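A.B. asks: Only the shape, not the letters, is given here:
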């Protein structure tokens, strides 16, 4: 860093950081056992929550200067927020992290990979759903045309890092661009009378690369007795922007979404991605200093609910659900558990399925190492964390690892691929598993009813 950058960053810290929140940290150390980077770096305090808070406070107080070591410490943080539930003082570390990254990245010269990721994807693709469809449509063509098999067979993929080669293998089967367009925006309950009217937050990656999981989510809500509205003007949640120090863009995304969902009168706004949901419920904090939007943001946040929470509320777990006999374990989405404080609901749903023997994974709540784009920009640490996670998953003897977030899903698929266990294990989103479990029983019942009708005739 040059002198001008250091001065600008230090001033930004003094203007941006919530000093009262920094002072809430009593340096007690209860956060240390919950922090993956503290553990994986050999218990290095620089990479612990209280160590990072000490660095932030030191910059604000002028006791230390901005340095590469400070930036490395902030960058290496996963933002998993596992320190928050165990903190006796209730320090909102996730917010402090976002403020620190905002202060650094608005004034630090970016590397080429950072420029590409933020310039191309954050600013020009994620905010625009049509562009998201275009990019993922190209990925679909790559998969369907034979280009993917050719790239793998000819060794072209060997030009890329190992983690990216493995990730390319585990990408979901992406729908065609034509399939992503003109989907229903208003749906009625199936088989049950209406219990709730909800709006569905479809997201950017979830509504393109993981479109089939979004479709499964909507169908589950219909089976649970929901009327569903999918606002067409909604945008990316802004989580990747916010976690990467692009707070102004995150605020713009938040305003677009609040406005889009204000136009529909619903009981809840449903999310099926832990990372998105955790950011949506904090729009009120994101916009707290904006007099025009703060009250509107609070109304929005009060309606946000994860898909697993509403399914439990509507007693979906009491309906007949069945799968082939198998051991299942669950990998917590950090932001679903630590941000939305949704922990028991996914487990209740899994344990309600006939044929499923649920085994709790050791440290199920510890981050898997995905963390947005962390597994790209901090690949070595990400893989180190993933190796530990896979060891715990394999100890359960599970056939199926269930997750509730797209990043976690890809990371666990990557872990299975790296361990050479693709023929023995699979990773699935909880929504896809639940829909299969419901329709296994439902389809059998329909076939039985149709057969009985035929015999009577």
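C.D. replies: Received the coordinates, thanks. Only a predicted model underlies this, so the values are computations on that prediction, with no experimental measurement involved.
A.B. asks: Could you use CA atoms for every contact and neighbour count after this?
C.D. replies: OK.
A.B. asks: where exactly do the strands run in this protein?
C.D. replies: When assigned using DSSP state E, the strands of the chain occupy the ranges 186-187, 196-200, 226-229, 268-271, 304-306, 322-330, 354-358, 400-403, 426-429.
A.B. asks: Can you name the residues that contact the closest residue in space to residue 281 that isn't next to it in sequence?
C.D. replies: In space, not counting the residues next to it along the chain, residue 281 is nearest to residue 301; the distance is 4.6 Å by Cα to Cα, 6 or more residues apart in numbering. Contacts were defined as Cα atoms under 8 Å, 6 or more residues apart in numbering; by that measure residue 301 touches 280, 281, 282, 283, 284.
A.B. asks: Wait, residue 190 touches residue 222, no?
C.D. replies: Yes: A contact is recorded between residue 190 and residue 222 when judged using Cα atoms under 8 Å, the distance being 5.1 Å.
A.B. asks: Looking at those two, which has the bigger crowd around it?
C.D. replies: Neighbour totals were compared for residue 190 and residue 222, and residue 222 leads with 22 against 16 (other Cα atoms under 10 Å).
A.B. asks: Count the residues that sit near residue 296.
C.D. replies: The number of residues near residue 296, taken as other Cα under 10 Å, comes to 17.
A.B. asks: How much space separates it from residue 233?
C.D. replies: Distance of residue 296 to residue 233, given as Cα to Cα, to the nearest Å: 17 Å.
A.B. asks: And residue 396, by the same measure?
C.D. replies: Counting by Cα to Cα, the gap from residue 396 to residue 233 is 43 Å.
A.B. asks: Just want to know which of the two has more residues nearby.
C.D. replies: Under the neighbour definition other Cα under 10 Å, residue 396 and residue 233 were set side by side, and residue 396 has more, 17 against 12.
A.B. asks: OK, contacts around the more buried one?
C.D. replies: By Cα under 8 Å, 6+ apart, the neighbours of residue 396 are 327, 329, 359, 360, 361.
A.B. asks: And residue 428, by the same measure?
C.D. replies: Taking Cα under 8 Å, 6+ apart as the definition of contact, the neighbours of residue 428 are 400, 401, 402, 403, 409.
A.B. asks: Residue 406 now?
C.D. replies: If a contact means Cα under 8 Å, 6+ apart, then residue 406 has 206, 210, 273, 429 as its contacts.
A.B. asks: can you do 10 Å?
C.D. replies: Under the criterion of Cα atoms under 10 Å, 6 or more residues apart in numbering, the contact list for residue 406 reads 205-206, 209-210, 213, 272-276, 333, 370, 372, 412, 428-429.
A.B. asks: Equivalent analysis for residue 207, please.
C.D. replies: Taking Cα under 10 Å, 6+ apart as the definition of contact, the neighbours of residue 207 are 129, 132, 133, 180, 201, 213, 214, 215.
A.B. asks: let's bring in a second one:
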């Protein structure tokens, strides 16, 4: 086996950094196979399964395989949904192995100049700075409000865009105005007795592009009797960085969030995005090699709760909606990492007027997976098309999910099927807020 100097450096770093005990914990039993979307979509390719990818990682560490382009492509084909983890009888933390491997590969990868510029702009220049996120969203708001969007949509420009980018433009949410994004609350008290005092993790995309969902979240927490603090110094959770081979930046963002939230004396820290919550709850793992931060990260992670968990715990007022069939698509990380697949379903089934229908394979990834639907459009499209078949079988008119990426992906699927006039996709807190508001009006 001929190996280049660059590949040897990568192999050495795999040997130094990969958790060999965790690699050895995989018994190759195959329980993970049915849970893996790419294993099924590739015709049951062993290399496209969790145990296959673990075997590839171990082979690189053992010097039996080159960390070549094929190896990297196989790791990149993985959605990182972590559905294999609950299925694993040995409790292998596959997600941790995948993130470490991607970080090593990215460190040694010679990106093209356009790719370098894009990665630096997005990971270092945009997401860590909320004022820049607001600036970008202000431009999107102007694009929508000025009429340019309608002109673009009526032209043929979108048809020549690669992958699903043209369709994705059509399903952008209504962007809040610059004025709305500036006037964000920092402290909210309920009208009655305070049941819990919580801090709200507002996020980066959630407090800009999806700001109305954040407002609905604060409304629900207030109605549930929670006092809410929203630390101003918080920033992006770092999930996109951690999943894309930028772990050092993810650690930097994690430390800033810990500093921001540990000053608040609260019962819980609430997240309303499954992807964010899954990294927040694993800050202790992210900072495991830094003794001065690990214990603080552990205390922080121990307070993280998804919005559905806290609402189920403290209770909501009467909820009512017009008659409709509702189905639910899991956020992979909410279900597989935060172990909160049940609370959203229980809350939906508490709404008067709706008929809840469970969708086949609702626990299987929708194909969004951060920026996966942009980087791996072919596989992502296969997955969402299959998902739409299951959705149509429920005859649902409302699809609910609990993560912004999943929400956009479901909107994308509905648009591709030509059902946007008949089926709507909503974040669970938006639907719950509608239900609480209607329940109050009918009291």
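C.D. replies: Perfect, thanks for sending it. What you see is a predicted model, and the numbers here were worked out from it, not measured in a lab.
A.B. asks: Which one of the strands of the first structure lies nearest to residue 57 of the first structure?
C.D. replies: Proximity of the strands of the first structure to residue 57 of the first structure was assessed by Cα to Cα; the nearest stretch is strand 304-306, lying at 32.8 Å.
A.B. asks: ok, how many other residues are close to residue 38 of the first structure?
C.D. replies: Counted with other Cα under 10 Å, residue 38 of the first structure comes out at 21.
A.B. asks: Next one: the residue minimising distance to the centre of the second structure from residue 207 of the second structure, what distance?
C.D. replies: Nearest to the mean C-alpha position of the second structure, counting by Cα atoms, centre = their mean, stands residue 275 at 2.6 Å. Shown here: residue 275 of the second structure relative to residue 207 of the second structure, a distance of 15 Å by Cα to Cα.
A.B. asks: that older thread, and the contacts of residue 396 of the first structure, which of them are buried?
C.D. replies: The neighbour count (16 or more other Cα atoms under 10 Å) marks 327, 329, 359, 360, 361 as buried among the contacts of residue 396 of the first structure.
A.B. asks: Residue 111 of the first structure: how many residues sit nearby?
C.D. replies: If we define neighbours as other Cα under 10 Å, then residue 111 of the first structure has 8 of them.
A.B. asks: check contacts around residue 60 of the second structure.
C.D. replies: With contact taken as Cα under 10 Å, 6+ apart, residue 60 of the second structure is in contact with 7, 8, 10, 11, 12, 14, 15, 54, 66, 67, 68, 71.
A.B. asks: That one and residue 30 of the second structure: what is the separation?
C.D. replies: Relative to residue 30 of the second structure, and taking Cα to Cα, residue 60 of the second structure is found at 21 Å.
A.B. asks: who are the neighbours in contact with the residue opposite residue 375 of the first structure in the second structure once aligned?
C.D. replies: Structural correspondence for residue 375 of the first structure with respect to the second structure (TM-score structural alignment): residue 373. Residue 373 of the second structure makes contact with 79, 163-165, 366-367, 379-381, 383-384, 405, 409, according to Cα under 10 Å, 6+ apart.
A.B. asks: mind running it again at 6 Å?
C.D. replies: By Cα atoms under 6 Å, 6 or more residues apart in numbering, the contact set of residue 373 of the second structure is residue 380.
A.B. asks: measure it to residue 413 of the second structure for me?
C.D. replies: Taken as Cα to Cα, the spacing of residue 373 of the second structure relative to residue 413 of the second structure amounts to 12 Å.
A.B. asks: now residue 273 of the second structure
C.D. replies: Distance of residue 273 of the second structure to residue 413 of the second structure, computed by Cα to Cα: 20 Å.
A.B. asks: which ones are touching residue 257 of the second structure?
C.D. replies: Taking Cα under 6 Å, 6+ apart as the contact definition, residue 257 of the second structure lies against residue 234.
A.B. asks: hmm, back to that, now restrict the contacts of residue 60 of the second structure to buried residues only.
C.D. replies: Buried by 16+ other Cα under 10 Å: 7, 10, 11, 14, 15, 54, 66, 67, 71, out of the contacts of residue 60 of the second structure.
A.B. asks: right, and the pair among those residues with maximum separation?
C.D. replies: 7 and 54 (18.4 Å).
A.B. asks: which residue ranges form the helices in the stretch 201-350 of the first structure?
C.D. replies: 211-223, 239-243, 247-262, 274-280, 283-286, 294-301, 307-313, 334, 344-351 (DSSP state H, counting those that start in this stretch).
A.B. asks: and of these, who's closest to residue 19 of the first structure?
C.D. replies: helix 283-286 (15.5 Å).
A.B. asks: what's the mean distance for that closest one versus the second structure?
C.D. replies: When the second structure is overlaid, helix 283-286 of the first structure sits 0.4 Å from its aligned residues on average, using mean Cα distance after the TM-score superposition for the first structure.
A.B. asks: That helix maps to which residues in the second structure?
C.D. replies: Using TM-score structural alignment, the match for helix 283-286 of the first structure in the second structure runs over residues 283-286.
A.B. asks: Also stretch 322-340 of the first structure?
C.D. replies: When the second structure is aligned by TM-score structural alignment, the counterpart of stretch 322-340 of the first structure is residues 320-338.
A.B. asks: Quick check: the gap between the residue nearest to residue 310 of the second structure when sequence neighbours are not counted and residue 37 of the second structure.
C.D. replies: In space, residue 310 of the second structure comes closest to residue 270 once its chain neighbours are excluded; the distance is 7.9 Å by Cα to Cα, 6+ apart. Distance check for residue 270 of the second structure against residue 37 of the second structure: by Cα to Cα, it reads 29 Å.
A.B. asks: And for residue 199 of the second structure?
C.D. replies: If you measure residue 199 of the second structure against residue 37 of the second structure using Cα to Cα, the figure is 35 Å.
A.B. asks: Also residue 224 of the second structure?
C.D. replies: Relative to residue 37 of the second structure, residue 224 of the second structure is positioned 37 Å away (Cα to Cα).
A.B. asks: and which of the contacts of residue 60 of the second structure is nearest residue 105 of the second structure?
C.D. replies: For these, the nearest to residue 105 of the second structure is residue 10 (6.9 Å; Cα to Cα).
A.B. asks: The first structure: which residue goes with the closest one?
C.D. replies: For residue 10 of the second structure, the residue aligned by TM-score structural alignment is residue 9.
A.B. asks: so who does that match touch?
C.D. replies: Contacts were defined as Cα under 6 Å, 6+ apart; by that measure residue 9 of the first structure touches 103, 104, 107.
A.B. asks: Buried ones among these?
C.D. replies: Neighbour-count burial (16+ other Cα under 10 Å) is assigned, among these, to 103, 104, 107.
A.B. asks: Identify the residue of the second structure aligned to the first one.
C.D. replies: Residue 103 of the first structure is assigned residue 104 in the second structure as its aligned equivalent, the criterion being TM-score structural alignment.
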